[in-house]
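>>> Provided below for reference: sequence and predicted model.
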Amino acid sequence: MAKEIIWSKRALKDRFQILEYWINRNQSSSFSKKLDLIFLQKIKLLSLYPHIGKKTNFDSIRIKVVNNYLIFYEISETHIYILSIKDGRQNPMEFKNI
C-alpha cells in the first residue's frame, strides 16, 4: 500500500525556489512545469517503493536522485516525509542543514 507523502516547510521552500530560479533564468515557466512534474512523479514512486532511494550516513534519511537534484526523505511506517530538495551540483557542506 502506498505511504502518504508529507512535505516539510523546508522542502516546499526548496521546491519553490528551484522552480522560480528556472522561470527567471529561462523567462518561461515551461521547463519549471516539466521539472515539477518529474519531482511529483518520482515522489509518488517513493510512496509506493520507499526504499528505492540511496542510503545516507543517517540511518533514517534516504536520497532520491532526480536529474541534478537530490530529494532527501525519511520513511515511517505510514508516511514518507520529504525533508529537502537540493541541487546535487552544490557544495555538499551546504547539505548539513537538512
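Sure, I can see it.
>>> Please count neighbours and contacts with C-alpha atoms only from this point.
Will do.
>>> Near Phe39, how many other residues are there?
Using other CA atoms under 10 Å, Phe39 has 20 other residues around it.
>>> what's the helix or strand for it?
Taking DSSP states H and E as the criterion, Phe39 maps to helix 30-48.
>>> buried set for that helix?
Buried residues in helix 30-48, counting neighbours by 16 or more other CA atoms under 10 Å, are found at 32, 35-36, 39, 43-44, 46-47.
>>> ok, structure two:
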Amino acid sequence: MARKVIWTANAQNERLQILTYWAERNGSFRYSEKLDSMFRTALRLIAVHPKLGRSTSDPDVRVKEVGEHKIFYKTTASEVHVLSV
C-alpha cells in the first residue's frame, strides 16, 4: 500500500527555489516541469517502496538521488515525510 507523501515547509521552499531558479535561468518552465515530474515520480516509488533510497548516517533518514538533486526523507507506517531536496 502506498504511503501518503507529506512535504515539510523546508522541503517545499527548497523545491520552489530549485524550480524557480531553473525557470529563470532557462527563460522557460519546460525543464522545471520535467524536474518536478521527476521528483513526483521518485516520491510515488518511495511511497510504495520506502527503502528505495540509500540509508544515511541518521538511521531514520534515507536519500534518493533525482538527477543532480537528492530527496531526503523519513517514513512511518503510513507516510513519507520529505525533509529536504
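Received the coordinates, thanks. Predicted, not measured: the structure shown is a model, and the values here were computed from it.
>>> picking that back up, average gap between the helix or strand just after the helix holding Phe39 of the first structure and the second structure?
Using DSSP H and E, the helix or strand that follows helix 30-48 of the first structure in sequence is strand 54-55. Per the superposition on the second structure, strand 54-55 of the first structure and its aligned residues are separated by 0.2 Å on average (mean CA distance after the TM-score superposition for the first structure).
>>> what's strand 54-55 of the first structure in contact with?
When contacts are defined by CA atoms under 8 Å, 6 or more residues apart in numbering, strand 54-55 of the first structure is touched by residues 61-64.
>>> Count the neighbours of the nearest residue to Ile46 of the second structure once chain neighbours are set aside for me.
Once flanking residues are discounted, Ile46 of the second structure sits nearest to Leu52: 6.0 Å by CA to CA, 6 or more residues apart in numbering. Counted by other CA under 10 Å, the residues lying close to Leu52 of the second structure total 15.
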